[in-house]
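Student: Got a sequence here, can you model it:
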Amino acid sequence: MSPAHNKSPAVAAALAALDAGGSPEKTTLRDAVRALLTDLAQRVPGRSVEVRVPPYGAVQCIPGPRHTRGTPSNVVETDGVTWILLATGRLSWAEAMAAGKIKASGIRADLSPYLPEGPDFGSPEGVP
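Tutor: The predicted model follows:
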């Protein structure tokens, strides 16, 4: 499967804005976050972890026990820019955790084995 940013103009535009030292437009950020969340949910299907990027979206992923009511026991929450950086390999899970950019709870809430979302996410052109 090709990485989500190679299929999504919004992810490419968001990365270009960040690389230029700016911030992505709100709709670009929203669309990029949603594309990357969708890609994660498709690549690692399951319902044991909820990944939240408010206000843009949330998905459930990773095989294991699922929750049916209330707050799930395994939750990851971050902001839109951090999610884009994590999903594209521009920021490591450990760096984001150390900087306090991720709130993660539960024994399955470590997404580091699943990020970045594709082998070529570190470069905007898809070339390592």
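Student: From now on I want contacts and neighbour counts done on CA atoms only, so please keep to that.
Tutor: OK.
Student: now the strands for this protein?
Tutor: 49-53, 57-61, 75-78, 102-105 (DSSP state E).
Student: mind putting those strands in JSON lines, distance to residue 93 included?
Tutor: Formatted as JSON lines, those follow (distance: least, CA to CA, whole Å):
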{"stretch": "strand 49-53", "distance to residue 93": "14"}
{"stretch": "strand 57-61", "distance to residue 93": "17"}
{"stretch": "strand 75-78", "distance to residue 93": "11"}
{"stretch": "strand 102-105", "distance to residue 93": "8"}
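Student: run this one through as well so I can compare:
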Amino acid sequence: MARARIDDDLGRAALTTMLAIAEANGIDQADGPALAASVDRSTLALVVRYTLQLLAEQAPGGTVEVRVPPYAAVQCVEGPKHTRGTPPNVIETDAGTWIALARGTLSWADARASGRVHASGQRADLTGHLPVLSA
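Tutor: Now for the predicted structure:
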């Protein structure tokens, strides 16, 4: 069963709350892990799920699975659809890194080079699909 779509107003409000808390605490908004650590788990989960939802909407398909444990995973990017077992193209990262990628405050190349993103498979590359919202 598909999850209900997160309303844009709700998703953006959670992100705005996260950024306001970070600003109030002097946290660099480009520092994804610190940004993620600044909010409660339910707000963080909502922001992660919302931004993954945006990715899946902007890059529909089933070729790549993007995982941000323990919060969510989505399949996206046009191409051969995967239906059983472990997908051949998997991207996994932590919540803070994902939020930085989704906002465009961290580039895909820098995230890969620093080891903050683990990607396997020939098509496991989100270069042309990020950011999903503006910083």
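Student: Just give the TM-score of the two.
Tutor: In this superposition the chains share a TM-score of 0.83, using TM-score structural alignment, normalised by the length of the first structure; 117 aligned residues with a CA RMSD of 1.8 Å.
Student: so which of the strands of the first structure is the most packed in?
Tutor: Of all those, strand 49-53 has the most neighbours on average by mean count of other CA atoms under 10 Å, namely a mean of 23.
Student: hang on, the earlier thing: nearest to residue 30 of the first structure, out of the strands of the first structure?
Tutor: strand 57-61 (8.2 Å; CA to CA).
Student: Run the chain-centre distance for that closest one.
Tutor: Chain-centre distance of strand 57-61 of the first structure: 10 Å, with CA atoms, centre = their mean, to the nearest Å.
Student: wait, doesn't residue 38 of the second structure sit right on residue 23?
Tutor: No. Using CA atoms under 8 Å, residue 38 of the second structure is not in contact with residue 23, being 9.8 Å away.
Student: of those two, who's got more company?
Tutor: Between residue 38 of the second structure and residue 23, residue 38 has the larger neighbour count (other CA atoms under 10 Å), namely 19 against 14.
Student: ok, for that one, nearest residue in space, not its chain neighbours?
Tutor: residue 22 (6.1 Å; CA to CA, 6 or more residues apart in numbering).
Student: Can you say which of the strands of the first structure is nearest to residue 91 of the first structure?
Tutor: Relative to residue 91 of the first structure, the nearest member of these by CA to CA is strand 102-105, separated by 11.6 Å.
Student: matching residues in the second structure for the closest one?
Tutor: Under TM-score structural alignment, strand 102-105 of the first structure corresponds to residues 117-120 of the second structure.
Student: Counterpart of residue 49 of the first structure over in the second structure?
Tutor: Residue 49 of the first structure maps onto residue 64 in the second structure, by TM-score structural alignment.
Student: what's the answer for residue 28 of the first structure, then?
Tutor: Matched to the second structure by TM-score structural alignment, residue 28 of the first structure sits across from residue 43.
Student: Which residue comes closest to its match once chain neighbours are left out?
Tutor: Excluding its sequence neighbours, the residue lying closest to residue 43 of the second structure (CA to CA, 6+ apart) is residue 14, at 5.9 Å.
Student: Count residues in the vicinity of that neighbour, would you?
Tutor: Residues lying near residue 14 of the second structure (other CA under 10 Å) number 21.
Student: OK, contacts around it?
Tutor: By CA atoms under 8 Å, 6 or more residues apart in numbering, the contact set of residue 14 of the second structure is 43, 44, 46, 47.
Student: residue furthest from the geometric center of the first structure?
Tutor: Distance from the C-alpha centroid of the first structure, by CA atoms, centre = their mean, peaks at residue 69 (23.8 Å).
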